[in-house]
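Provided below for reference: sequence and predicted model.
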Amino acid sequence: MEYIICLVVYLAVMVGVSLYARRRTSSVTDFALGGRSIPPWMSAFSYGTAYFSAVILIGHAGKNGWTFGMSAFWVVFGNSIIGTYLAWKVLGKRTREMTQRLEAATMPQFIAIRYKDQKLRSVTSFIIFVFLVPYAASVYKGLGFLFQLTFGIDEKVIMLIMTVVTAFYLVLGGFLAASIADFIQGVIMIIGIVLLVFYILSNDHVGGLVNGMESLKAINPDLVAPITKNTAIPLVSLVLMTSLGTWGLPQMVSKFYTIKSEKFISTAAVVSTMFALIVTIGAYTMGSMSRLILNNTAPANDNGGIVYDKIIPMVLNTDGIMPTVVLAVLLIVILAASMSTLASIVLASSTTFVMDLVKPLAKDKLNEKHTVLLLRICCLCFVAAAYILAMGNSPILNLNALSWGVVSGTLLAPYLIGLYWKRATKAGVYASMLTAVLIMMSAVVTAGLNSPYITTFSASAMIVPNVVLIIVSLATKKLDESHITYIFNKK
């Protein structure tokens, strides 16, 4: 009964948020950017909830906590400092200033203006819309596994409910609804994660942090070692992928240019970082201690292979792990995190598809009203596509790695280097984007989507293109000086 009550209350709040935002969303700017007037705390929570979802709480915490033990806490450091704090400090202010001055509402628009090539707008928009679908699917799958084990309901039904609710508040309220929902969901997440850490460490099988580490050491000393020769490459790859990846994801970057003012960037950076620390510490505490709670026996498939995506759901459903009401709150936490991430992904991909691919082709045939309507239709289409893909058998972490590798890999170098380096050229951008796509496609063809090395390929797809862009730019003709002056000189 506690589950049902918490779920009904949560869904009722989301409906209320949708109706409230609907009355304040009439223009394209309102729907896609919240009028560029989102308060700093709301932006900070929105960044955090877009970052962390069932993917980290179920996929990453389960597989990486089980595999790496306490050394998985390197991911906590990477996600909090690199993926959050440095992202705000390095990208936030300059992104807010340049996108507003250049009147760019999306990453494809900014990249096209920055490099004086409208074809880049269409190419990047297509990549975002297509390759964010696997990421959205990974969010669905994480939630489906958990609710299936808890309620005994088919995961496809749970994913369908999530699709309908997310589509409802996005279609009605757009970015404003998503931001308000993110703030509410962020508060719920903090409360739930604090409770989670308390009950995990208090469990008889764990007996506190110190005793838990000793027990892990007894199973395998590598589980408490900072890093080993066997875990170095996959662990470093994981940290880079999950931390640098956010720098090139449109749903994350959008938080920078929708914040109310540049002066609020520092506040948002601190709040987002604290949020990231709380969530990641909770997730990887649960993941690293999962071996103890499950008596070092992982869920397996018919072939004897470990089903990592079921580890955390089994931990949470272990008898006596925590009171029913606390588990109910945690289920809402994971639901909230997943819906926030899904909403950000859907909004970012749909906005770029309409604004950067469809509208330029339609020229002046789409007025403000028709554009908003098309944005809402695209939101519906995207969540439906993600739902269909989620019904496949690919693990959560691998879907996540594929999506981040392609999207962030193609966008990070043109975006990051384009913000700061005047010498970057159009040829360098195309070369860097092609490099990222080739790395990820070769990974899928040669190693397969289910390969344990998919995160290494993904991390490479984010780093190597930056080098390629610089080298090719130095070897090709630079952009007109007048254009560079237009891009970098403030009014």
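Perfect, I can see it now.

can we go C-alpha only for contacts and neighbour counts from here?
OK.

distance between stretch 422-436 and the chain's centre?
24 Å (CA atoms, centre = their mean, to the nearest Å).

what comes into contact with that stretch?
115-117, 405-406, 409-411, 413-414, 417-418, 461-462, 464-466, 468-474, 476-479, 484, 488 (CA atoms under 8 Å, 6 or more residues apart in numbering).

Which positions in that stretch come out as buried?
Of all the residues in stretch 422-436, those buried under the rule 16 or more other CA atoms under 10 Å are 422-436.

Tell me the one of these nearest Ile56?
Closest approach to Ile56 among these (CA to CA): Ala436, at 23.6 Å.

secondary structure element for the nearest residue to that closest one once chain neighbours are set aside?
Excluding the flanking residues, the one nearest Ala436 by CA to CA, 6 or more residues apart in numbering is Ala461, at 4.6 Å. Assigning secondary structure by DSSP states H and E places Ala461 in helix 454-475.

rewinding a little: surely the residue nearest to Ala436 and Gly409 touch.
Yes: because the distance of 5.0 Å satisfies CA atoms under 8 Å, Ala461 is recorded as touching Gly409.

Between the two, which contacts overlap?
By CA under 8 Å, 6+ apart, the residues touching both Ala461 and Gly409 are Ala436, Val437.

Among the two, which residue is more densely surrounded?
Legend: neighbour count by other CA atoms under 10 Å for Ala461 and Gly409, higher for Gly409 (34 against 31).

which residues does the more buried one contact?
Counted by CA under 8 Å, 6+ apart, Gly409 has contacts Gly245, Gly248, Met433, Ala436, Val437, Ser458, Ala461, Met462, Ile463, Pro465.

ok, of these, which one's closest to Pro234?
Checking the contacts of Gly409 one by one against Pro234 (CA to CA), the nearest turns out to be Ser458, at 11.0 Å.

neighbours of the closest residue to the closest one other than its chain neighbours, just the number please.
Spatially, and ignoring its direct neighbours in sequence, Ser458 is nearest to Gly405 (4.2 Å; CA to CA, 6+ apart). For Gly405, the neighbour count with other CA under 10 Å is 32.

so which strand or helix has Gly405?
Assigned by DSSP H and E, Gly405 belongs to helix 396-420.

Now do that helix and helix 454-475, the angle between them.
Helix 396-420 runs at 20 degrees relative to helix 454-475, counting by axes from the mean of the first three to the mean of the last three CA atoms, to 10 degrees.

Next, the angle helix 396-420 makes with whichever helix or strand comes after helix 396-420.
Next helix or strand after helix 396-420 toward the C-terminus (DSSP H and E): helix 426-442. Taking the same axes, to 10 degrees, one finds helix 426-442 and helix 396-420 inclined to each other by 170 degrees.

what about versus this one:
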Amino acid sequence: MDTKVATFAILAIYIVIMVSIGFYTSRRTRSTEDFMLGGRSVGSWLTAFSYGTTYFSAVVFIGYAGQFGWMYGVSSTWVGIGNAIIGSLIPFFLIGKRTRLMSNHLGAKTMPEFFEHRYGSKALKTASALIVFIFLIPYTASVYNGLSRLFGMVFDLGEHGAVYIIIAMAILSAIYVTLGGYKATALNDFFQGIIMLIGISTVVILTVKEKNGLSEAVDALNRIKDDKGDTDTLGSIFGPDPINLLGVVILTSLGTWGLPQMVQKFYAIKDEQAIKKGAIISTFFAIVVAGGSYFMGGFVRLYCTATEGDDSGRIFIERGSNGKIIYDKMVPALLETAMPNILIGLIVVLVLSASLSTLSSLVLTSSSTLTNDLIKPRVKNFDDKKQMLVMRMFIAVFLIISVLIASHKNASISTLMSYSWGALSGAFLGPYLFGLFKKNTSKAACWASFITGVGISVTHMVLFSLNISAFDDLKKDVIDLNCKLNLLSPINAGAFAMLVSIAIVPIVSAFTKAPDQKVVDNAFSSLETSAKKA
């Protein structure tokens, strides 16, 4: 059977299953709490897979694995290990139980609503809702970008063809999220997670096998010069640039603690036992999927070259109009070489599964936040039926904006994600984390974190990504500093914003007034009751 025909057949089966799950769960979605949180009764397996599949998408498999594999070689595997331990295992045990108890007691369905009830401030809810909507858009765009790269490789699509693929995927994700909400997302995530585990394992094995086994592949990698012109670094344990590699680990691992689409998984989980089981399951999932993706990406230089006229037989990766290497093409090039044609359909479904599971969580988080936190407080007689209608409308709006951004040919996957995660977790990480543990955390500290998190990301975006000529002189000074410190990439800027959030919240709280005592006592009463029972 022709490869494209087989791939289309696999895709058709996959799409039918996705939409069927949407119709199935739509009959069991009767309220906004069902639509947004699955009735707060989601078990350990569904929660763990939903957490993992929301975490990892085409951004990791296509964008980050290619870029960081090129930059750091096999040491990029540390990013996957960090994702498993810091990004998956620790948050389940550290904030999972407290998040479930406190959000349930406060009746919070979203992170902005949590800020409102925990700190007694409607203004915090409004500001955080706007931050969520605005900065989830570039992340969604980065997922679409990754999908279009892979489909373009498999089906020989031009620039316009890739845009059509992006639109088709937006429509598909909108259909099943609109039909079934959180329940449809969780069930689909479980099915998609199984595909991801099988697919990633297959890709890793074939990537190494194509280069005559692990030992020879590592030896060959060490003979290739890194970006500094050195050898014996790309196959080493810590790679050619461990400091900047640490920045990637922080951004992609610590960031999950403050991302609304991740934290809200704990709002919906069934009970404490489900949290404990979910921690183990999600960590295993992350080791296989994230660890496997970055390990596979570590070998892209054996398959790709950025040197025109190179006679090594590797695929030439050209530069974009901005002069930068198009890292997003590297993993598709690797797959084209390492994967037998008969398995291309599996890879397409793998990346599609990883991406749609993330997209569904992003659009659901964004639409529910806007509806619940911005529209509902300002509209009278806004019952469940009207809320679900408006949420479904916002899903469409959110996807349309994301598609427009993703269609920009110079939109880098890693850059889009870095700005998104940097702004969101840079704004929310400190206030959310300390809000769960420290009673004296103040509203002023929340505002300080919101301003610094968004400010750092937006400032970096204006200076380095928007090409505004008025800032050329300032940009030159910052670039000169960057040559010395090498800490001002979008990735490191995002990681820095997160660390600032953690540092600034307790400092500002120590010098400013805590929320009203009744508000604090109410927020922590559920935790104290649970501790007495234990």
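It's in. Fair warning: this is a prediction, and the values are worked out from it, not measured in the lab.

sorry, back to before: whereabouts in structure 2 does the helix holding Gly405 of structure 1 align?
Helix 396-420 of structure 1 corresponds to residues 413-437 in structure 2, going by TM-score structural alignment.

What's Thr341 of structure 1 aligned with over in structure 2?
Checking TM-score structural alignment: Thr341 of structure 1 goes with Thr358.

List the contacts of its match.
Thr53, Thr54, Tyr55, Phe56, Ser57, Val143.

How about Val28 of structure 1?
By CA under 8 Å, 6+ apart, the contact set of Val28 of structure 1 is Glu368, Thr371, Val372.

ok, now Lys255 of structure 1?
Ser43, Ala44, Ser46, Tyr47.

ok, average deviation of the host helix or strand of the third one from structure 2?
Spelled out, that is Ser46 of structure 1. Using DSSP H and E, Ser46 of structure 1 sits within helix 40-51. Compared with structure 2 after the fit, helix 40-51 of structure 1 shows a mean deviation of 0.4 Å (mean CA distance after the TM-score superposition for structure 1).

Report the aligned residue range of structure 2 for that helix.
Helix 40-51 of structure 1 covers residues 44-55 of structure 2 once aligned (TM-score structural alignment).

Gly282 of structure 1 pairs with which position in structure 2?
In structure 2, Gly282 of structure 1 lands on Gly292 (TM-score structural alignment).

correct me, but its match touches Ser201?
Yes: taking contacts as CA under 8 Å, Gly292 of structure 2 lies within contact range of Ser201: 6.9 Å.

who's more crowded, those two?
Gly292 (24 against 15).

Surely Gly96 of structure 2 is in contact with Gln264?
No: with contacts counted by CA under 8 Å, Gly96 of structure 2 stays clear of Gln264, the gap being 9.7 Å.

Which residue in structure 2 aligns with Ser442 of structure 1?
Ser442 of structure 1 maps onto Thr459 in structure 2, by TM-score structural alignment.

what does Ser18 of structure 1 give?
Aligned partner of Ser18 of structure 1 by TM-score structural alignment: Gly22.

residues of the helix or strand hosting that match that come out buried?
Using DSSP H and E, the element containing Gly22 of structure 2 is helix 3-26. Buried residues in helix 3-26 of structure 2, counted by 16+ other CA under 10 Å: 3, 6-7, 11, 14-15, 18-23, 25-26.

Check how far the helix or strand just after that helix sits from its aligned residues in structure 1, on average.
Downstream of helix 3-26 of structure 2, the first helix or strand assigned by DSSP H and E is helix 32-37. Taken over the aligned residues, the distance from helix 32-37 of structure 2 to structure 1 averages 0.6 Å (mean CA distance after the TM-score superposition for structure 1).

Now render the contacts of Gly409 of structure 1 as TSV, adding distance to Tyr387 of structure 1.
TSV is the format used below for the contacts of Gly409 of structure 1 (distance: CA to CA, whole Å):
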residue	distance to Tyr387 of structure 1
Gly245	23
Gly248	24
Met433	28
Ala436	26
Val437	24
Ser458	23
Ala461	26
Met462	27
Ile463	30
Pro465	31
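
hmm, which of those residues are the buried ones?
Applying 16+ other CA under 10 Å to the contacts of Gly409 of structure 1 flags Gly245, Gly248, Met433, Ala436, Val437, Ser458, Ala461, Met462, Ile463, Pro465 as buried.

hmm, back to that, show me the two of the buried residues of helix 3-26 of structure 2 that sit farthest apart.
Between any two of those (CA to CA), the greatest distance is 34.8 Å, for Thr3 and Ser26.

what about the counterpart of Gly142 of structure 1 in structure 2, helix or strand, and which?
Alignment note: Gly142 of structure 1 maps to Gly146 in structure 2; criterion TM-score structural alignment. Using DSSP H and E, Gly146 of structure 2 maps to helix 122-155.

how much does that helix deviate in direction from helix 3-26?
Using the same axes, to 10 degrees: helix 122-155 of structure 2 against helix 3-26 is 150 degrees.

following helix 122-155 of structure 2, which helix or strand shows up next?
From helix 122-155 of structure 2, the next helix or strand downstream (DSSP H and E) is helix 159-209.

which bit of structure 1 covers the next helix or strand after that following helix?
Following helix 159-209 of structure 2 in sequence order, the next helix or strand is helix 214-222 (DSSP H and E). Aligned using TM-score structural alignment, helix 214-222 of structure 2 spans residues 209-217 in structure 1.

can you list the residues that contact the matching stretch?
Stretch 209-217 of structure 1 has contacts (CA under 8 Å, 6+ apart) with Gly69, Met70, Leu201, His205, Val206, Leu223, Val224, Met289, Arg291, Leu292.

just checking, the first one touches Leu292?
No: the pair Gly69 of structure 1 / Leu292 is not scored as a contact, 10.7 Å apart, by CA under 8 Å.

Between the two, tell me which one has more neighbours.
Gly69 (28 against 21).

Met512 of structure 2: what's it in contact with?
Met isn't right for residue 512 of structure 2; it's Thr. Ser442, Ala444, Ala445.

what about the nearest residue to Gly418 of structure 1 once chain neighbours are set aside, distance to Leu479 of structure 1?
Spatially, and ignoring its direct neighbours in sequence, Gly418 of structure 1 is nearest to Ala424 (6.5 Å; CA to CA, 6+ apart). Noted for Ala424 of structure 1: a distance of 8 Å to Leu479 of structure 1, by CA to CA, to the nearest Å.

Please consider this matter closed, and thank you.
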